[in-house]
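J.: Provide a 3D model corresponding to the input given below.
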Amino acid sequence: MKKLLRPLQNWLDNLPVENPRLAHLLCSLIPSTCPFERDVVLFQRTLFHIPALCTLNPFYEQLVGLRFKALCYLADCCGEDVTRYIV
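T.: Just a heads-up that it's a prediction; the model follows:
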């Protein structure tokens, strides 16, 4: 299975971020933290914890890297304040 996904993972790793609109789009679409991780609380008691399931995604590392490239492009090349994309 890993061999089948490797070309797409390589493509995502090597995708250049050289456009401000694309960088803003990537920063908006790719979350900074896993949106599924949470504690389930009832009456101020934690019933259970749902772990970060994003790490099960075979493209997780590539998406995080792509978001980081987009943030760096906006900050370094465009001189923009990227604090709105950081939680």
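J.: Could you use CA atoms for every contact and neighbour count after this?
T.: Noted.
J.: what's the helix or strand for C72?
T.: Using DSSP states H and E, C72 sits in helix 60-72.
J.: Summarise which helices and strands that helix is packed against.
T.: helix 2-14, helix 20-29 (3 or more CA pairs under 8 Å, 6 or more residues apart in numbering; DSSP states H and E).
J.: need those in CSV with distance to L63 and mean neighbour count, can you?
T.: Formatted as CSV, the helices and strands packed on helix 60-72 follow (distance: least, CA to CA, whole Å; neighbours: other CA atoms under 10 Å):
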stretch, distance to L63, mean neighbour count
helix 2-14, 7, 12
helix 20-29, 9, 16
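J.: Could you also give me the structure for this next sequence, so I can compare it with the first?
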Amino acid sequence: MITRIFTKLTKFQPLNPLRKWLDHIEINNPKLAKFLCQLIPSQCPFERDITFFSRISFHIPPMCKLNPLYNELIGLRFKALCYLADVCGEDIGLYC
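T.: Below you'll find the model as predicted:
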């Protein structure tokens, strides 16, 4: 009985429609591609070293992996960067 309940809970994933939608977004507009590259950061913005008196007291690890849509957002950013570089021929060094 417990295993039946557990399998039902693991099959219930309410974010799957949003994940599929993000994966199927087509980038075909340079303005949209630039916006996405500026909106989605290339590195996790939460990782920090806390220092006191020039010594590292503790380290806050990156918590982006806790975001359930992390892989889809990074994939979308990658598609936008590829569009800008391959189709538009722009230098993407500004976004890296």
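J.: Drop the TM-score for these two in here.
T.: Scored against TM-score structural alignment, normalised by the length of the first structure, the superposed chains reach a TM-score of 0.94; 86 aligned residues with a CA RMSD of 1.2 Å.
J.: Now the helix holding C72 of the first structure on the second structure. Mean distance?
T.: Once fitted to the second structure, helix 60-72 of the first structure is off its aligned match by 0.4 Å on average (mean CA distance after the TM-score superposition for the first structure).
J.: In that helix, which residues are buried?
T.: Q62, L63, V64, L66, R67, F68, K69, A70, L71, C72 (16 or more other CA atoms under 10 Å).
J.: Does the first one touch W11 like I think?
T.: This means Q62 of the first structure. No - using CA atoms under 8 Å, Q62 of the first structure is not in contact with W11, being 9.1 Å away.
J.: count of residues packed around the equivalent of P68 of the second structure over in the first structure?
T.: Per TM-score structural alignment, the equivalent position to P68 of the second structure in the first structure is P58. Number of residues near P58 of the first structure (other CA atoms under 10 Å) recorded here: 14.
J.: my guess is P58 of the first structure is in a helix, correct?
T.: No - judged by DSSP: H, G, I helix; E, B strand; the rest coil, P58 of the first structure forms no part of a helix; its state is coil.
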